[in-house]
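Enquirer: Sequence isn't available, so here's the structure alone:
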């Protein structure tokens, strides 16, 4: 099985989301996914949403991973790109439904609409949220929403 995995540690500062996008663009280019491909824009949007959710809703650092499948990668089919964001909060993702002019609440709806598959799973004391996009395939609407309310497990100490 061959899967190329790259990862980036993301700080608890919302400004880190921009750094994560720039890092992801360079890794996508290095994997053969051109900046001008629709797949690149879709993946950057997914990464932006997942990293933003981790940083904003937990107030904790996170780890962004991208996995690029190869022809003999089994579950990671050729051309499948998997994005994972792990954080130390055990709270499951909780989809919200934004109304009209709301400025928040659309992130997981976007992930559900753009990714071919997505979900989450416990990881240690925290969780990992993941999504997959199949290169060359139209994006689907399959998803796996979590539910329930939860307080952040990491206190934000560095607010401007």
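Expert: Structure received. Because the structure is predicted, anything quoted here is derived from the model rather than measured.

Enquirer: rest of the way, CA atoms for contacts and neighbours
Expert: Fine.

Enquirer: quick one: the strands in this protein?
Expert: Ranges of strands in the chain, per DSSP state E, are 3-10, 62-69, 80-87, 117-123, 126-134.

Enquirer: Please compare the first structure with the one that follows:
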């Protein structure tokens, strides 16, 4: 399995969020993920949410890391992209539920609803929050191949259905936090 890992240092300044998005978008393109793919759009949103949390809630520098995990040897497609944001704050992430028109308090709910997996761990004096998005396998191509437009339409419809399913699951999922021995545990209910 091939792994490509890149990272960006983030200053504690809200303008860094836009820089982090641009940087992540260019790294995705460099790894073969097109800008208009649902994977890229979702990952850029998650970069924005996690970097914003680090910049706004900690006031400390942070490190954004992207890891591109390739498919196992012999697989046609697969693998996943891992996004990590490490900061110097020892405070665990605290999911909140935003009401109505509030513009804050949705970041970790979005991460929970959009990522295939996510979590956090203490690291040194701070913490690392991570999430992973699976790279969807390519749909099978019938013998003869054709022009490819049917395959592209199928892939687009599959990605749209996946995004709609995730959005629907997110709408009915609430994130709760509990503490045990100083460690927070998260549970989707």
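Expert: Yep, it's here. This one's a predicted model, so the numbers in the text were calculated from it and none came from an experiment.

Enquirer: on that earlier part again, can you tell which of the strands of the first structure is closest to residue 35 of the first structure?
Expert: Among these, the nearest to residue 35 of the first structure by CA to CA is strand 80-87 (14.9 Å).

Enquirer: what's the angle from the closest one to strand 3-10?
Expert: Interaxial angle of strand 80-87 of the first structure relative to strand 3-10 (axes from the mean of the first three to the mean of the last three CA atoms, to 10 degrees): 30 degrees.

Enquirer: so strand 80-87 of the first structure corresponds to what in the second structure?
Expert: Under TM-score structural alignment, the alignment places strand 80-87 of the first structure onto residues 80-87 of the second structure.

Enquirer: Give me the distance between the matching stretch and the centre of its chain.
Expert: 7 Å (CA atoms, centre = their mean, to the nearest Å).

Enquirer: just to revisit the earlier point, looking at the strands of the first structure, spot the one closest to residue 38 of the first structure.
Expert: Closest among the strands of the first structure, using CA to CA: strand 126-134, at 11.4 Å.

Enquirer: Which positions within the closest one qualify as buried?
Expert: Under the neighbour-count criterion of 16 or more other CA atoms under 10 Å, strand 126-134 of the first structure has 127, 128, 129, 130, 131, 132, 133, 134 buried.

Enquirer: Spit out the contact partners of the fifth one.
Expert: The one in question is residue 131 of the first structure. 82, 83, 84, 111, 115, 116, 117, 118, 119 (CA atoms under 8 Å, 6 or more residues apart in numbering).

Enquirer: Which residue lies closest in space to the fourth one, excluding its sequence neighbours?
Expert: So the one you mean is residue 111 of the first structure. residue 46 (5.9 Å; CA to CA, 6 or more residues apart in numbering).

Enquirer: which position in the second structure aligns with that neighbour?
Expert: In the second structure, the residue equivalent to residue 46 of the first structure is residue 46, according to TM-score structural alignment.

Enquirer: quick one: that match from residue 132 of the second structure, how far?
Expert: 10 Å (CA to CA, to the nearest Å).

Enquirer: go on, residue 4 of the second structure?
Expert: 14 Å.

Enquirer: again, but for residue 38 of the second structure
Expert: 14 Å.

Enquirer: picking up where we left off before, I'd like to know which of the strands of the first structure lies nearest to residue 144 of the first structure.
Expert: Among these, strand 117-123 sits nearest to residue 144 of the first structure (CA to CA), with 4.9 Å.

Enquirer: and that closest one, which stretch of the second structure?
Expert: Taking TM-score structural alignment, strand 117-123 of the first structure hits residues 117-123 over in the second structure.

Enquirer: How far away from the center of its chain is the matching stretch?
Expert: The mean C-alpha position of stretch 117-123 of the second structure is separated from the chain mean by 13 Å, CA atoms, centre = their mean.

Enquirer: Buried residues in it, which are they?
Expert: 118, 120, 121, 122.

Enquirer: Tell me the one of those residues nearest residue 30 of the second structure?
Expert: Distances from residue 30 of the second structure to those, taken by CA to CA, are shortest for residue 118, at 24.0 Å.

Enquirer: still on that earlier bit, distance to residue 54 of the first structure for the strands of the first structure - can I get that in TSV?
Expert: Compiled in TSV, these are given as follows (distance: least, CA to CA, whole Å):
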stretch	distance to residue 54 of the first structure
strand 3-10	9
strand 62-69	7
strand 80-87	7
strand 117-123	12
strand 126-134	9
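
Enquirer: Would you mind saying which of those strands lies nearest residue 95 of the first structure?
Expert: Checked against CA to CA, the stretch from these lying closest is strand 117-123, at 11.7 Å.

Enquirer: Just give me the mean distance for that closest one relative to the second structure.
Expert: Taken over the aligned residues, the distance from strand 117-123 of the first structure to the second structure averages 0.4 Å (mean CA distance after the TM-score superposition for the first structure).

Enquirer: and that strand with strand 126-134, angle?
Expert: Using the same axes, to 10 degrees: strand 117-123 of the first structure against strand 126-134 is 160 degrees.
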